[in-house]
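Novice: I would like to see how this sequence folds:
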Amino acid sequence: MNAATSTLSARPRHASGLDRWAIGLSGLCVVHCVTSSVLIALMSTAGGLLATPIIHEVGLVVAILLGVVALGRGFLRHRRVVPALVGVVGLGTMGWAMTLPHDASGGEALWTIVGVVLLAVGHLLNERAARLAPVTTTP
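Specialist: The predicted structure follows:
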C-alpha cells in the first residue's frame, strides 16, 4: 500500500466521522425543536403554579434540611469549617432573596441563583474534604 492509497482509504473514515457529527447535530436540532415546543406549551399551563410562593418556601426548607445534614455530617468527619460556611452563606442568600420582589426589577432570581451556586460550591467542597479526610473510628 503506497501513501496515495493510504490517504484515500483514510478519507472515507474521516468523512464518515463528519457524517456522524452532522447526523448527531440534526438529531439534536430535532430534539431542541420538539422540546422547545413542548416546554412553551407546558410553561403557559404550569407557569402560574411554578410562581407560587409555596414552591420557593418548600424548596428552601428542603435545601436547609439537606444542607444541615450533609454539611454537618461532613464537618463532623473532616473538621473543615469552610465548606459549611460557604453553604450557610448560600442558604442565607437564598433566604434573603425570598424577601425581594418576585419580578425582574427586584433581583430575586439573580440572588437565588447566586445562593444556589454558593450552596452547591459548599457541598462540593464538603464532598472533597470528606473524601480526603482520614478515616477514623470512634469507640
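Novice: only C-alpha atoms for contact and neighbour calcs from this point on.
Specialist: Fine.
Novice: Check the secondary structure at Thr35 for me.
Specialist: helix (DSSP: H, G, I helix; E, B strand; the rest coil).
Novice: what about it, how many neighbours?
Specialist: 12 (other C-alpha atoms under 10 Å).
Novice: I'd like the distance between it and Val86.
Specialist: 35 Å (C-alpha to C-alpha, to the nearest Å).
Novice: Equivalent analysis for Leu18, please.
Specialist: 45 Å.
Novice: Please say which of these two ends up with more neighbours.
Specialist: The neighbour count for Leu18 versus Val86, taken as other C-alpha under 10 Å, is higher for Val86 (22 against 12).
Novice: Pretty sure Val116 is one of the things that one touches, is it not?
Specialist: No: with contact defined as C-alpha atoms under 8 Å, Val86 does not reach Val116; the gap is 10.8 Å.
Novice: what comes up buried for the helix or strand hosting Val114?
Specialist: Per DSSP states H and E, Val114 falls inside helix 108-132. Using 16 or more other C-alpha atoms under 10 Å as the test for burial, helix 108-132 gives 108-109, 111-123, 125-127, 129-130.
Novice: Before we compare anything, build this one as well:
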Amino acid sequence: MRRTFLSIRDRLDGTGIILSGLCMVHCLLGAVLVGVLGLGGGVLLSPAIHRVGLALALVVGLVSLGFGVMRHGRVGPLVLGGLGLALMAAAILVGHGLPEAVLTVMGVSLVAFAHIRNLHAAC
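Specialist: Have a look, this model is predicted:
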C-alpha cells in the first residue's frame, strides 16, 4: 500500500515536470507563431487553455508537493512551487504579451524545479 502511494506521488511529480515543460513550450511557441508568423492566435492565445493549464498545475502541484512535505518534512519544494503557481496566475491577469510570457516562463520553471527538488528530497 505504501509503495503504491509513493509511486503515485512520484508520478504526480513527473506529471508536474512534464506539464511545466509543455506550458513553457506552449508559451514560447505561441509567441513565435502568433507574433512572427501571425498563425494560430485564436487557438494558442485562448484564455480557456491558460485557465485549464493553471487549474491542472494547481491540482498536480499542490497534491504532489503537499504529499512531499508529509513524506520528507521539507517545505522548500512546496514554497517554491507555490511561488511558481502564483507567477503563473499573475501571468493570466496581465494579458497577452511579453509580461505574460516572462511571468509564465518564470512560474513554470519554478514549479518544475520544485517537483525535481521534491523527488530528490524523497530519496
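Novice: Could you get me the TM-score between them?
Specialist: A TM-score of 0.66 describes the superposed chains when it is computed by TM-score structural alignment, normalised by the length of structure 2; 89 aligned residues with a C-alpha RMSD of 1.9 Å.
Novice: In contact with the alignment partner in structure 1 of Glu100 of structure 2, which residues?
Specialist: By TM-score structural alignment, Glu100 of structure 2 lines up with Glu108 in structure 1. By C-alpha atoms under 8 Å, 6 or more residues apart in numbering, the contact set of Glu108 of structure 1 is Ala97, Met98, Thr99, Leu100, Pro101, His102.
Novice: Just the buried residues from the residues you listed, in ChimeraX please.
Specialist: In ChimeraX, a selection of the buried entries from the contacts of Glu108 of structure 1 looks like this (16+ other C-alpha under 10 Å):
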select :97,98
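Novice: want to throw the contacts of Glu108 of structure 1 into TSV with secondary structure and distance to Ser44 of structure 1?
Specialist: TSV is the format used below for the contacts of Glu108 of structure 1 (DSSP: H, G, I helix; E, B strand; the rest coil; distance: C-alpha to C-alpha, whole Å):
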residue	secondary structure	distance to Ser44 of structure 1
Ala97	helix	25
Met98	coil	23
Thr99	coil	25
Leu100	coil	24
Pro101	coil	21
His102	coil	18
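Novice: which SS state does Asp103 of structure 1 fall under?
Specialist: coil.
Novice: list the buried ones in the top helix by length along structure 2?
Specialist: The residue-count maximum for a helix in structure 2 (DSSP state H) belongs to helix 2-35. Of the residues in helix 2-35 of structure 2, 9-10, 12-17, 19-21, 23-24, 26-27, 30-31 count as buried by neighbour count, 16+ other C-alpha under 10 Å.
Novice: Repeat that for stretch 88-107 of structure 1.
Specialist: Val88, Val89, Gly90, Leu91, Gly92, Thr93, Met94, Gly95, Ala97, Met98.
Novice: can you list contacts of that stretch?
Specialist: Contacts of stretch 88-107 of structure 1 (C-alpha under 8 Å, 6+ apart): 56, 60, 63-64, 67, 108-109, 111-119, 122.
Novice: cool, and stretch 28-39 of structure 2?
Specialist: Contacts for stretch 28-39 of structure 2 (C-alpha under 8 Å, 6+ apart): Gly40, Gly41, Leu44, Leu45, Gly97, Ala101.
Novice: at 6 Å what do you get?
Specialist: Stretch 28-39 of structure 2 is contacted by residues Gly41, Leu44 when judged by C-alpha atoms under 6 Å, 6 or more residues apart in numbering.
Novice: Check stretch 46-65 of structure 1 too.
Specialist: Against stretch 46-65 of structure 1 from outside (C-alpha under 6 Å, 6+ apart): no residues.
Novice: Report the buried residues of it.
Specialist: Here stretch 46-65 of structure 1 shows His56, Leu60, Ala63, Ile64 as buried, counting by 16+ other C-alpha under 10 Å.
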